[in-house]
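From the sequence below, what's the structure:
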Amino acid sequence: MEIVLTDRGGPEKLRIADTDAPEPGRGEVRVRVLASGVSFAEVQMLSHRYPMQPKYPFVPGYDLVGEVTSLGPDVSGVAVGDRVAALMVTGAWRTHVVVKAGRVVPVPDGLDTGVAAAATMNGVTAWQMVHQTAEVRPGQTVLVHGASGGVGTLLVQLAVAAGATVLGTASSAKHEAVRALGATPIDYRTEDVATRVLELAPGGVDAVFDHLGGDSLQVSYDLLADGGILVNYGSATTLHDNNHWLVPYLRTMRRFASWWLAKPLGKARGRRASFYYVKAGPAFNHALAEVYRLVAEGWLVPPIDKRLPMTEAAEGLRLLIAGKATGKIVLVA
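The predicted model follows:
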């Protein structure tokens, strides 16, 4: 079984199809998928707004947790029966997948499969941005846009654990959840975010994590204190733009270029702007192992809004599009 995105449109464009279990090739393993997350990337793919996405039809699914069922030639360090995770970008929403053995990461014994799925892409994204891109330190103040989302909830927890004061934007219905994570909520629907941030942090913030893109980037950059960093990891506000998917990214590059040029001119005040995107490889594997350790030890809790059968992937996308999810929506086999 596989979930196929047949064409541009909404969740109704998903179809359930039969498929055979593929055989792994040299250096590959076959994995029976147990769980996979629903992410904003799939929402963008509905409208053909995700960078370099495949042509329709294709199988979505950014990440997975599953059980190894078969090994190809020249595979070592992985055994049949191992529970593993992998970053796929597309192709995870099916019963079985084939993936290179070097791209699978062991899932600790005792860690719930759905929780592991909720922590895979989102956990690495948040961990790398907090600890490697922004290098959040004790005493700093950071702003997390979308603090109730799948990545946002983990950004808040990791920044709080790093000793930072965290401000987080969210709708009013999700403020209690954001407070419970240790952040001060700001209602992006009824408050002027920039005004409220400067009331709480008059000197500006040391880091902003911005998944919104578009015009939000200038506002975020202007909120930085001297030496602060803006980390952009998405373009959610451009989802419904009526142009080529590349246009928002070109506009963002121009904006970033102006900030980079301000540095040699002495106008940057030490402020920086950085792109982030999650990618498979040794760095991802290392970060995911650390994320799983934090989750297993109870230091990091990936909130799961709903667990749905994989056959209900369309409903998961509808919930995400409607903004009704707090934390991650997980599809289970």
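
going forward, measure contacts between C-alpha atoms and count neighbours the same way
Fine.

so what's residue 333 up against?
Neighbouring residues of residue 333 by CA atoms under 8 Å, 6 or more residues apart in numbering: 33, 34, 35, 95, 309, 310.

7 Å instead?
33, 34, 35, 309, 310 (CA atoms under 7 Å, 6 or more residues apart in numbering).

For PyMOL, what selects the buried ones among those residues?
Buried subset of these, written as a PyMOL selection, criterion 16 or more other CA atoms under 10 Å:
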select buried, resi 33+34+35+310
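
In strands, which of the contacts of residue 333 fall?
The strands, defined by DSSP state E, take in 33, 34, 35, 309 from those.

any chance of these in CSV, plus distance to residue 46?
Converted to CSV, these look like this (distance: CA to CA, whole Å):
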residue, distance to residue 46
33, 22
34, 23
35, 21
309, 20
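
structure for this one too, so we can compare:
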Amino acid sequence: MTMKYKYALIIAQGSAKNLVIVEDDIPEPAAGQVRVKMQAAGVSAADILMREGIYPIDPPSFPFIPGYDIVGTVDKCGEGATKFQPGQQVAALTKTGAYAEYVCIPEADLVLLPAGVDPVEAVSTILNYLTAYQILHRVAQVKPGEKVLIYAAGGGIGTSLIDLGKLVNLQMYGTDAKSKQQVLVDMGVTPIDYQSEDVREKIMSLTGDGVDLALDPIGGENCFRAYSTLREGGKVVSFGVSFGLQGETPSLRDVFIWFNAALSLNLIHPTKKVMTYAVSLFKKENHDLYIQDLTAILNLLAEKKIKPVIDRTMPLSEARKAHQLLDDRVVKGKIVLVPGS
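I've put the predicted structure just below:
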């Protein structure tokens, strides 16, 4: 008798109502793949952007299984996959597919989990901390003591940027709603309530001449606001389009128009820069650095040098509810799905 497994499937573009739980035969790993039994899968804003049909980098076709990151145990190795053994704990950036009890993943994408690391904490570092680490060190190349403004600082990637920024003694300011301000204060960041304060005016009053780096996961018009907070020689790193989740959903064409408009800012000022980053594209073009950086992050977790902010864990069967919580913008840190109902 063939064993069954459950997974979450987004059947069409639109709201969280389009996410359903499906039961099917357990997949067999192809050559070079490893079948992983999921212990924890992260829920992210990127999943929501894909569900809404406005994820800009190689978006999946509907229907698809969401899930950008996974931690689990090796269950079965396909032909030619010899690097890992059944029972070992592994982690991977999957982009899609992780909301499932079993997932077949290319062996080359897997990283061994350090001993003693909690799977829920580990999965909370994969997408968020990998993004944060590469933005800070591969793209912006931050220096100790620099002044950094983080937009949406109370979210999963925002809190990851803060946690890693503390390791290099960055002076950080974070924007978010009042309901998330205490999280920022607790992490040692100067909070800015974007709903009641003018962010640029606040930054200039706090710094005198602006910040060295502004980190923008929102995109659209916000990239121009981020640019206005820079001092001479400052940089904006734009790495998201969550503006598409606020109000009326834009078309993918609108997303690219805003993206190109933001890059045009590089023509305005000789010392200020707008840079872009996409974790899936960086992984595709720099696979060795993906393995190196994810390994480094998991080691930082094992050494207790970082502590991801976890909003809650939820069973896989409640994936739709997890999406609704992100839609409602009430999540502080990361939501993690675990097997079960």
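
Tell me which two of the contacts of residue 333 of the first structure sit farthest apart.
33 and 309 (12.0 Å; CA to CA).

any idea what residue 246 of the first structure aligns with in the second structure?
Residue pairing (TM-score structural alignment): residue 246 of the first structure is matched to residue 253 of the second structure.

so how far is residue 56 of the second structure from that match?
Distance from residue 253 of the second structure to residue 56 of the second structure, counting by CA to CA, to the nearest Å: 9 Å.

more crowded one of those two?
Between residue 253 of the second structure and residue 56, counted using other CA atoms under 10 Å, residue 56 has the larger neighbour count: 17 against 11.

number of nearby residues for the closest residue to the more buried one other than its chain neighbours?
Nearest non-adjacent residue to residue 56 of the second structure, counting by CA to CA, 6 or more residues apart in numbering: residue 252, 6.8 Å away. Neighbours of residue 252 of the second structure under the rule other CA under 10 Å: 14.

so residue 252 of the second structure sits right up against residue 52, yeah?
No: contact criterion CA atoms under 7 Å: residue 252 of the second structure and residue 52 do not qualify, at 10.0 Å.

anything in contact with each of these two?
By CA under 7 Å, 6+ apart, no residue touches both residue 252 of the second structure and residue 52.

how about the helices in the stretch 101-250 of the first structure?
113-119, 121-128, 150-161, 175-180, 193-200, 216-222, 246-262 (DSSP state H, counting those that start in this stretch).

Any chance of the ones you listed in JSON lines with distance to residue 56 of the first structure as columns?
JSON lines is the format used below for the helices of the stretch 101-250 of the first structure (distance: least, CA to CA, whole Å):
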{"stretch": "helix 113-119", "distance to residue 56 of the first structure": "25"}
{"stretch": "helix 121-128", "distance to residue 56 of the first structure": "23"}
{"stretch": "helix 150-161", "distance to residue 56 of the first structure": "26"}
{"stretch": "helix 175-180", "distance to residue 56 of the first structure": "37"}
{"stretch": "helix 193-200", "distance to residue 56 of the first structure": "38"}
{"stretch": "helix 216-222", "distance to residue 56 of the first structure": "31"}
{"stretch": "helix 246-262", "distance to residue 56 of the first structure": "18"}
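
Please name whichever of those helices is nearest to residue 40 of the first structure.
Closest among those, using CA to CA: helix 150-161, at 9.3 Å.

That closest one vs the second structure, average offset?
Compared with the second structure after fitting, helix 150-161 of the first structure has a mean deviation of 1.0 Å; criterion: mean CA distance after the TM-score superposition for the first structure.

That helix - contacts with which helices or strands?
helix 121-128, strand 165-170 (3 or more CA pairs under 7 Å, 6 or more residues apart in numbering; DSSP states H and E).

residues in the second structure aligned with the longest one?
Yep, that's helix 121-128 of the first structure we're talking about. Helix 121-128 of the first structure covers residues 127-134 of the second structure once aligned (TM-score structural alignment).

Now find how far off-centre that stretch is within its chain.
How far stretch 127-134 of the second structure lies from its chain's middle: 7 Å, per CA atoms, centre = their mean, to the nearest Å.

same deal with stretch 69-76 of the first structure?
For stretch 69-76 of the first structure - counting by CA atoms, centre = their mean - the centre lies 30 Å from the chain centre.

how long is it end to end?
Using CA to CA, first and last residues of stretch 69-76 of the first structure are 14 Å apart.

which residues of the second structure does that stretch align to?
Going by TM-score structural alignment, stretch 69-76 of the first structure sits over residues 75-82 in the second structure.

is it true that residue 96 of the first structure touches residue 21?
Yes: applying CA under 7 Å as the test, residue 96 of the first structure and residue 21 come out as touching, 5.7 Å apart.
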